[in-house]
Structure formats: C-alpha cells, structure tokens
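Based on what follows, work out the 3D shape:
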Amino acid sequence: MTQYAILIYEDPALYETMPPEGWGAVVDAHSTFIKQVSELGGSMAGGGALAPVTTATTIKGGAVTDGPFLESKETFGGYYVVEARDLDHAVEIGKLCPAPGGGVEVRPLVDPATSPF
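Next up, the predicted model:
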C-alpha cells in the first residue's frame, strides 16, 4: 500500500461564524470519515487539524512575518495520511473527507528510498 496525503482546504470564514453545534457536526463528520477509511480497505496513518491561518508565521527568503504569506479564500486547514492500494483508491477515500467550506487535494507521499526526487 502507498501513503497519500489528503489535504483539506476550506474558507476559514465558515468556521468564524459557525455555532457550537455546527463545530460538533464537523467533528462527527471527521469521526465518520476515519471509520470509512478502514471500511474501504484503507488505513489511517496520521493526520491533524491546523490552528487558524491568522496564527501562522511565514518564513520566505530568511524573512519572518506574522500571518499567512498569501491572501486566499481557501486555506490549508488540516490533513490526513492514509494508506491506499493506488491513486484511484486514495481518491475514493478522499471524496469522503469532510470539507464543507472547500475541498480536498489527494497527493502521494514520496518514499525517499525509491523516489528520484
């Protein structure tokens, strides 16, 4: 099995105005997603949620600035690392990942032992 990152990008404004019960529904949706990964024959290898983009510190060319470097509507808010048979399997899993304020990107992880990169 190969490892794939499922990168979650969403509009942070969705969470700024979300009532507490809405956050509970998001947490429940992610719990369901974790169960679905194994039901589809994949496995969860890790993951995490990121603090709001306003807490970011950006380093570019040695210069350090508070906040995100780029302004964008959707920001990187969290990720999962899953093990899947192939890209099609990873995409099938990724389609189930909750991202009510945006979408997800599925990308294979590089195996340093076999990668030319």
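
contacts and neighbour counts: CA atoms only from here.
Will do.

Let me see the contact set for residue 65.
Applying CA atoms under 8 Å, 6 or more residues apart in numbering to residue 65 gives the contacts 57-59.

er, residue 25 I mean
Residue 25 makes no contacts at all, as judged by CA under 8 Å, 6+ apart.

tell me which residues in whichever helix or strand it is part of are buried?
Assigned by DSSP states H and E, residue 25 belongs to helix 20-39. Along helix 20-39, these residues count as buried under the neighbour rule (16 or more other CA atoms under 10 Å): 29-30, 33-34, 36-37.

please give me the structure for this one as well, since I'd like to look at both together:
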Amino acid sequence: MKYLCLLHYDVAKFENLTPARLEAIVKECAPYDAALKASGQQVAVGSLQHGTSMILRARDGQPSTSEGSIASTVGAVLILEARDLNDAVRVASLHPAARTGEDLGWAVEVRPFEMFESPWRTP
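The predicted structure is shown next:
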C-alpha cells in the first residue's frame, strides 16, 4: 500500500534560515532519503517551491485562478510503500522532520494514498 507523507513547516522560519543551517538540514535528510530509496519503499519525493503558486477554483462553471496556496505549510512530499499505516508511520518517523526541527514547526502527516492511471492519459 502507498502512503503520502506531507512534510509541514513554518515557511517564514524556514525562509530565515542561515545558509549553514539549511546545508545542515539537507545533510541530515540525505542519508534518510538514500536509505529509503535503497529499500525500495520510496515511490516519489520532492520539495514544493513557495512563493509561486496558483489556486484554480470553479466560478460560474469556469476555472478561476488566484495567487496563493491552500497547503501553505507543506514544504515537501514523499510517497512511500509500506505494509500498513503503522509501518508507514514507523518509516516516516525516521525522517529528520519527525525527529528534529521543532524550532521550524516541522511535522509529518501520513495518509493512505491510492495511485491510479488517469483515464485521460494517452499512451
């Protein structure tokens, strides 16, 4: 089963990190990411770029856009393969975001995630 891990943090605090602190965080995350990839449990991982996002909503039957973010505290996403929710929580708890960074408001949200092929996708 797949699980979506949303890595939350306080964007303002993260943006004010010194280059040295940011480099230390990256170095702390690298071994976790490498181990997860080597285990075969990592399906996908990525960081969200803040400051440039658009929200699409239906207005009078047409798409309407506005600047901003609904998920303003999400900084990264990780999709992992695990036996069950408890196993997914165990794996996610090894990530530095679940173990350090209290001053940055780090938190990891783990949710069951169903991947499917889009019926609109062309081969």
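
now, among the buried residues of helix 20-39 of the first structure, which is nearest to residue 110 of the first structure?
Ranked by distance to residue 110 of the first structure (CA to CA), the buried residues of helix 20-39 of the first structure are led by residue 37 at 20.8 Å.

Quick one: residues contacting that closest one.
The contact partners of residue 37 of the first structure, by CA under 8 Å, 6+ apart, come to 43-44, 82, 93.

hmm, which of these are common to the second structure?
Checked against the second structure using both residues aligned by TM-score structural alignment, their matches' CA atoms under 8 Å, the contacts of residue 37 of the first structure keep these contacts: 43-44.

Can you add neighbour count and give the contacts of residue 37 of the first structure back as CSV?
Formatted as CSV, the contacts of residue 37 of the first structure follow (neighbours: other CA atoms under 10 Å):
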residue, neighbour count
43, 19
44, 16
82, 26
93, 25
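
Just the ones in helices from the contacts of residue 37 of the first structure, please.
Under the assignment DSSP state H, those contribute residue 93 to helices.
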